[in-house]
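K.L.:
This is the structure alone, sequence omitted:
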């Protein structure tokens, strides 16, 4: 299994935890990890990669992404995502890995809870990418309008690339065409780039267990299931329960609230998975971070995050979706 991560100096702990979780649950697979290190000091790289020392079936290779990213940055002036542009490797993924047939991208805030063999061996047919539904834009206050009413807006935290299909369908050129047209206008950056570049017919849809959004409350997810329509398929309550009974990949989405498990204030019941694997990394003795309360706004979001999994949160989400006309004006984007 070829595994791809991207990190900078501020995200090494999270990437180490994610890698450790994959290694622990996939001892029967030969795993080749490609680690794109964006300005990560050598000592920190060694610390991060040490999580592989206990596994004979794992090989980690650190790569410098700048030779691929710098031409893109000069040509398109892409918008960074929280200080990083490493995810734009999608726009040159065939050039970066010309000898591979497929590769699995995982965000650093994704934790593995079980075997990935079934995912790795997914029959993707003629599609370029296998990905799961993104629930975040349905809850966010700012949504990339070109995508909100598309039949399937996918999340970029877990992406299985069939590189042969990517080459045949010119994924790299499709991505660059999007960057040329939108540049810094995309609210969700590389994720929106991929969604614009790939029509639904070139995306294989994964079910929730392969990219479960830990930053979305159970009540909110149930509301999303109620908004399932023929025009915009989400998931049923049965599919939601099935996914929760067999979670394989947990994605700790979120940013404006302390919705990350390395913050002490994080309230999700799924935090135990992150803590479990963190205990087997070089960061195990370090305390969890504290969400800053520098002013009343930050104090407010800290307290608001404690409404985790409440009926009020679910009702708020349902109202937001209704006000945005979810399902009634879905249209397929014209393929370019």
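P.N.:
The structure has been received and is ready for your questions. Everything quoted here is computed from the prediction, not taken from an experiment.
K.L.:
When you work out contacts or count neighbours from here on, use the C-alpha atoms and nothing else.
P.N.:
Noted.
K.L.:
after the helix or strand where residue 37 lies, next one along is what?
P.N.:
Here residue 37 sits within strand 31-38, counting by DSSP states H and E. Of the helices and strands lying after strand 31-38 in sequence (DSSP H and E), the nearest is helix 42-49.
K.L.:
Tell me what angle that following helix forms with strand 31-38.
P.N.:
In terms of direction (axes from the mean of the first three to the mean of the last three C-alpha atoms, to 10 degrees), helix 42-49 departs from strand 31-38 by 150 degrees.
K.L.:
mind checking how far residue 182 is from residue 18?
P.N.:
For residue 182, the distance to residue 18 (C-alpha to C-alpha, to the nearest Å) stands at 32 Å.
K.L.:
more neighbours, these two?
P.N.:
Higher neighbour count among residue 182 and residue 18: residue 18, with 25 against 15, using other C-alpha atoms under 10 Å.
K.L.:
was I right about that one contacting residue 112?
P.N.:
Yes. Counting by C-alpha atoms under 8 Å, residue 112 is a contact partner of residue 18 at 6.8 Å.
K.L.:
And the helices in the stretch 51-200 of the chain?
P.N.:
Taking DSSP state H, counting those that start in this stretch to define them, one finds helices in the stretch 51-200 of the chain at 66-76, 93-96, 117-120, 136-139, 145-148, 163-168, 171-182, 189-197.
K.L.:
try this one next to it:
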């Protein structure tokens, strides 16, 4: 593994608060949305110092430069951790014959990579926007809790609790995960999660999220859904609604569905929220996705256009979908 490691005194914001560490695991495709996520956190938390960690197996020079540019724009620290296969050596006996790619395990090496720098790390998916202060989460007294998590949607929880035969009626969405590093490592959570993923008998539909839920069932602290407010754009677009629904007291809006807020072709107002924060990042000026890129998006776009009473455009996109699928 290579990456910047700060051995000096902890950085502090203007109000004297120690740096809060946030980690992302991305590839080149998710650097732009990650930029908007980071900018949204900075914008809604003035005075708080952050250290943003980016764990990746490979990144373009352009994205490396843009990540580093946050330090010129804002009083924050960024650290890029380029992971090599050797980083996963502790899990080698799990990975030897795995059909999974290394990227799926990146989140599980966060405690090992960052354990010498901080006692806690907030992991975030890169399809999240912060719309309020996270001071309450930063101030949480974790004690011996291994992790702080947020419940998934009720219907998902019911289905996964049943499918995984979980003893406790709880299931979290792992897109927001506050790791208490020493208890996490003392309980060997990463290795146990990989063991469950590799050798478990259950249907791991959501891969490491399911495995984490099995290992942490009954052992994680649950907090309000406002810390991982799941917003599915398909829900709106299927009924021809393009305005954002009220999100109440949400802090993190998680666009976890198949349609993302950086899809200009969706026509949804979530694009405006995403663009607002993207323009505060080193990715400012980059266009949103002008058209569907794959067969799944093409088919959805065709359906959404039909809902908007645009049958000819809907048919045109459905034919594109059929041609692209036939070409595979």
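P.N.:
It's in. In this text the structure is predicted, and so the values were computed from the model without any measurement.
K.L.:
Kindly name the residues of structure 1 that line up with stretch 46-64 of structure 2.
P.N.:
Taking TM-score structural alignment as the measure, structure 1 aligns residues 27-45 with stretch 46-64 of structure 2.
K.L.:
in the matching stretch, what counts as buried?
P.N.:
31-38, 40, 45 (16 or more other C-alpha atoms under 10 Å).
K.L.:
List of residues touching that stretch?
P.N.:
Here stretch 27-45 of structure 1 makes contact (C-alpha atoms under 8 Å, 6 or more residues apart in numbering) with 1-9, 12, 55, 57-66, 84, 86, 117.
K.L.:
Mind checking which of those residues are in strands?
P.N.:
2-8, 58-63 (DSSP state E).
K.L.:
rewinding a little: please pick the buried ones from the contacts of stretch 27-45 of structure 1.
P.N.:
Members of the contacts of stretch 27-45 of structure 1 classed as buried by 16+ other C-alpha under 10 Å are 1-8, 12, 58, 60, 65-66, 86.
K.L.:
Can you show me the strands along the stretch 151-300 of structure 2?
P.N.:
Along the stretch 151-300 of structure 2, the stretches classed as strands by DSSP state E, counting those that start in this stretch are 176-180, 221-222, 229-230, 252-254.
K.L.:
Which part of structure 2 matches the helix or strand encompassing residue 322 of structure 1?
P.N.:
Assigned by DSSP H and E, residue 322 of structure 1 falls within helix 311-323. Per TM-score structural alignment, helix 311-323 of structure 1 has no counterpart in structure 2.
K.L.:
rewinding a little: dump the strands of the stretch 151-300 of structure 2 into a markdown table; add distance to residue 121 of structure 2 and mean neighbour count as well.
P.N.:
Formatted as a markdown table, the entries for the strands of the stretch 151-300 of structure 2 read as follows, by distance: least, C-alpha to C-alpha, whole Å; neighbours: other C-alpha atoms under 10 Å:
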| stretch | distance to residue 121 of structure 2 | mean neighbour count |
| --- | --- | --- |
| strand 176-180 | 5 | 23 |
| strand 221-222 | 15 | 15 |
| strand 229-230 | 19 | 24 |
| strand 252-254 | 16 | 24 |
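K.L.:
and those strands as TSV, adding distance to residue 156 of structure 2?
P.N.:
Shown next, in TSV, are the strands of the stretch 151-300 of structure 2 (distance: least, C-alpha to C-alpha, whole Å):
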stretch	distance to residue 156 of structure 2
strand 176-180	16
strand 221-222	16
strand 229-230	11
strand 252-254	15
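K.L.:
Between these, which one is closest to residue 94 of structure 2.
P.N.:
Of all these, the one in closest proximity to residue 94 of structure 2, counting by C-alpha to C-alpha, is strand 176-180 (22.2 Å).
K.L.:
Against which helices or strands is the closest one packed?
P.N.:
If you count contacts as 3 or more C-alpha pairs under 8 Å, 6 or more residues apart in numbering; DSSP states H and E, strand 176-180 of structure 2 packs onto strand 120-124, strand 147-149.
K.L.:
Out of the ones you listed, which is closest to residue 182 of structure 2?
P.N.:
Among these, strand 120-124 sits nearest to residue 182 of structure 2 (C-alpha to C-alpha), with 8.3 Å.
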